[in-house]
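**Q** Sequence and predicted model, in that order:
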Amino acid sequence: VYGLGFTTLFFRNFYEAFPTALVRAAQVDGASFFQIFRRIMLPNSLPIIVVTVSYKFTDIWNDFLGASAYAGTGESMPMTVALNNVGNTSTGG
């Protein structure tokens, strides 16, 4: 939810700069709203999808690294660090 505003802004600016001539040409050819989205907008959205996924991955990864650097081994730690520590415990046997 934290990055929803940035993600919305990324997509909004990308679609605002999209050439309207393609959409109007599809409308003249009789394409519906969903056909325009599925056949024109969605295939051309791959760059912004990749940018958004890489941005959010980096944001989540940095949040985890910051939390694990300051958490320590006590009782009080963020949930992501606690789950990581549970998954990485070994029995030593």
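**A** Here it is on my side, so go on. Numbers count the residues shown, from 1 in each chain.
**Q** only C-alpha atoms for contact and neighbour calcs from this point on.
**A** OK.
**Q** Would you map the helices across the protein?
**A** 4-16, 20-28, 33-36, 42-44, 46-71, 79-87 (DSSP state H).
**Q** Including mean neighbour count, could those helices go into a markdown table?
**A** Formatted as a markdown table, the helices of the chain follow (neighbours: other Cα atoms under 10 Å):
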| stretch | mean neighbour count |
| --- | --- |
| helix 4-16 | 13 |
| helix 20-28 | 13 |
| helix 33-36 | 13 |
| helix 42-44 | 12 |
| helix 46-71 | 13 |
| helix 79-87 | 13 |
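**Q** A further structure is provided below for comparison with the first:
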Amino acid sequence: MPYVRLFTLFDFEDESIEDLKMLLIRTLMKEALAMIKSQIAFGRKSVLEAYGVILFRAWKGIDGVLKEEFEDGFLQSLIEGSIYANSVVLADLR
């Protein structure tokens, strides 16, 4: 976890960091997508609902190109994973 402290050294308000922010967000989105997708079929309802709250807050907090990428790639992939999940619990969520 020592790498987490490195993020405090960046000035995320400065315009010069936009490219790095986009790169970090895209990288983290891919990792988060893989983690969440792996739990869709077997996750407890409370865990899946918590993911939903997190994703909704993330979606509300972004705009522009990043929002399009989030909707068209990240969310679309999660929706497809949920549709194809073979679970009675998830069938109730649809």
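**A** Thanks, I have it. The structure presented is a predicted model; accordingly, all values stated were derived computationally and were not measured.
**Q** Please state their TM-score.
**A** Superposed pair, TM-score by TM-score structural alignment, normalised by the length of structure 1: 0.33. Supporting alignment: 54 aligned residues with a Cα RMSD of 4.2 Å.
**Q** Just name whatever secondary elements the strand or helix carrying Glu80 of structure 2 is in contact with.
**A** Per DSSP states H and E: Glu80 of structure 2 is located in helix 76-84. Contacts defined by 3 or more Cα pairs under 8 Å, 6 or more residues apart in numbering; DSSP states H and E place helix 76-84 of structure 2 against helix 18-40.
**Q** Pull out the buried residues from the helix it packs on.
**A** Of all the residues in helix 18-40 of structure 2, those buried under the rule 16 or more other Cα atoms under 10 Å are 26, 29, 36-37, 40.
**Q** which one of these is nearest Val53 of structure 2?
**A** For the buried residues of helix 18-40 of structure 2, the minimum distance to Val53 of structure 2 (Cα to Cα) is 12.8 Å, reached by Ile36.
**Q** from the buried residues of helix 18-40 of structure 2, which single one is nearest Ala58 of structure 2?
**A** Nearest to Ala58 of structure 2 out of these is Met29 (Cα to Cα; 10.5 Å).
**Q** what's the angle from the helix holding Glu80 of structure 2 to helix 18-40?
**A** Angle of helix 76-84 of structure 2 versus helix 18-40, following axes from the mean of the first three to the mean of the last three Cα atoms, to 10 degrees, is 10 degrees.
**Q** Tell me the helix or strand right after helix 76-84 of structure 2.
**A** Moving toward the C-terminus from helix 76-84 of structure 2, the next helix or strand (DSSP H and E) is helix 88-93.
**Q** Give the buried residues for that following helix.
**A** Leu90.
**Q** likewise stretch 49-57 of structure 2?
**A** Under 16+ other Cα under 10 Å, stretch 49-57 of structure 2 has no buried positions.
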